[in-house]
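Engineer: Below are the sequence and a predicted model for it; my questions follow.
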Amino acid sequence: GAAPVAQGALGSSQLAQRPAWAAEPKLHAANGAAATRLLKPELQVCVFCRNNKEAVALYTTHILKGPDGRVLCPVLRRYTCPLCGASGDNAHTIKYCPLSKVPPPPAARPPPRSARDGLPGKKLR
């Protein structure tokens, strides 16, 4: 029979799950999400259009912003912010306007929970 193959620290099942581009450092962008967008164009989704209930045929043709931060979404690019007049490369909604008094929500994490939001379990006093 075949002798068992020695496994590295990752193990064969974890190694197989790594994306192909992970082995090529020169392809990595500064952030993983940007690298995924750049290397998997078939998966591009504009979150602005998707959240605004645009057609799948539209929101899968582009992404909201490029790796340099410029707005790429054609819908948002046409919008002019009523607070500061920005549009095109720097377009944004009122919620994200630098002149707005309400800060935008944090991009990567959910808002903090207040007093466990009525979840079952121990009550905070």
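Structural biologist: That came through, no problem.
Engineer: use CA for all of it now, contacts and neighbours both
Structural biologist: Will do.
Engineer: Show me the longest helix that occurs in the chain.
Structural biologist: Longest helix in the chain, counting residues (DSSP state H): helix 32-39.
Engineer: quick one: buried residues of that one?
Structural biologist: 34, 35, 36, 37, 38 (16 or more other C-alpha atoms under 10 Å).
Engineer: what would those look like in CSV with distance to residue 56?
Structural biologist: Listed next are the buried residues of helix 32-39 as CSV, based on distance: C-alpha to C-alpha, whole Å:
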residue, distance to residue 56
34, 21
35, 22
36, 20
37, 17
38, 20
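Engineer: Relative to residue 48, which of these is nearest.
Structural biologist: Using C-alpha to C-alpha, residue 37 is the member of the buried residues of helix 32-39 that lies nearest residue 48, at 15.3 Å.
Engineer: Next one: the closest one from residue 49, what distance?
Structural biologist: Applying C-alpha to C-alpha, to the nearest Å, the value for residue 37 to residue 49 is 16 Å.
Engineer: next one: residue 39
Structural biologist: Using C-alpha to C-alpha, we find residue 39 at a distance of 21 Å from residue 49.
Engineer: this is the comparison structure:
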Amino acid sequence: MNLIESLQINVPRMTSDTTCIAKMNLNEFHKQPQGYLNGGATLAFAEIIAGMMSNELVGSHKFGVGQSVTANHLRPVTCEGTLTALGTLLVKGKTSHVWRFDMIDDAQRLISQVTVTLAIVDFDR
């Protein structure tokens, strides 16, 4: 089992040239000891989606690798239902991409905002 399967991330999809959406089903696996969503799961969710979406955009000879992930966790959420990531590609350079994700709970509340920077590298590197 890989991290995508463990986190229960559904396949993300581009909704325009610069936006995407993805969902993560929440359960006991995502809990911190106090019972709320672990911030690390949210960060991993964002970095995985950013990489997958950038890989769609750069073609078959390049791929994105994480350089930086920063977040502001704005409210606690219990680990039930679905966390939705609404992504916006802020920078689409030749050597880097920057994504911003609004993490939304089932009640349409903003839970976290995450920014992911990826280096775009050649496969033969």
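Structural biologist: Nice, thanks for sending it over. Keep in mind that this is a model prediction, so the values were computed, not measured.
Engineer: TM-score of the superposition?
Structural biologist: Put the two chains on top of each other and the TM-score (TM-score structural alignment, normalised by the length of the first structure) is 0.23; 56 aligned residues with a C-alpha RMSD of 5.4 Å.
Engineer: my guess is residue 88 of the second structure meets residue 19, correct?
Structural biologist: Yes. Counting by C-alpha atoms under 8 Å, residue 88 of the second structure does reach residue 19; the two are 4.5 Å apart.
Engineer: Those two: who's more crowded?
Structural biologist: Set residue 88 of the second structure next to residue 19 and count neighbours by other C-alpha atoms under 10 Å: residue 88 wins out with 21 against 17.
Engineer: Give the other helices and strands that whichever strand or helix holds that one contacts.
Structural biologist: For residue 88 of the second structure, the host element (DSSP states H and E) is strand 82-92. Applying 3 or more C-alpha pairs under 8 Å, 6 or more residues apart in numbering; DSSP states H and E, one finds that strand 82-92 of the second structure contacts strand 19-25, strand 96-104.
Engineer: Just want the angle from that strand to strand 19-25.
Structural biologist: 150 degrees (axes from the mean of the first three to the mean of the last three C-alpha atoms, to 10 degrees).
Engineer: For strand 82-92 of the second structure, buried residues please.
Structural biologist: 82, 83, 84, 85, 86, 87, 88, 89, 92.
Engineer: of the residues you listed, closest to residue 62 of the second structure?
Structural biologist: The closest of those, once distances to residue 62 of the second structure are taken by C-alpha to C-alpha, is residue 92, at 13.6 Å.
Engineer: neighbours around residue 49 of the first structure, how many?
Structural biologist: 21.
Engineer: after the host helix or strand of it, next one along is what?
Structural biologist: Here residue 49 of the first structure sits within helix 47-51, counting by DSSP H and E. Per DSSP H and E, the first helix or strand lying C-terminal to helix 47-51 of the first structure is helix 56-59.
Engineer: list the helices and strands that next one packs on?
Structural biologist: For helix 56-59 of the first structure, the packing partners by 3+ C-alpha pairs under 8 Å, 6+ apart come out as helix 47-51.
Engineer: For the helix it packs on, buried residues please.
Structural biologist: So for helix 47-51 of the first structure, counting by 16+ other C-alpha under 10 Å, buried means 47, 48, 49.
Engineer: Using TSV, lay out the residues you listed together with distance to residue 13 of the first structure.
Structural biologist: Formatted as TSV, those follow (distance: C-alpha to C-alpha, whole Å):
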residue	distance to residue 13 of the first structure
47	32
48	36
49	37
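Engineer: Mind listing residues that contact stretch 87-104 of the second structure?
Structural biologist: By C-alpha atoms under 8 Å, 6 or more residues apart in numbering, the residues outside stretch 87-104 of the second structure that reach it are 18-21, 46, 50, 54, 64, 83-86, 110-121.
Engineer: among the residues you listed, which ones are buried?
Structural biologist: Among those, those classed as buried by 16+ other C-alpha under 10 Å are 19-21, 46, 50, 54, 64, 83-86, 110-121.
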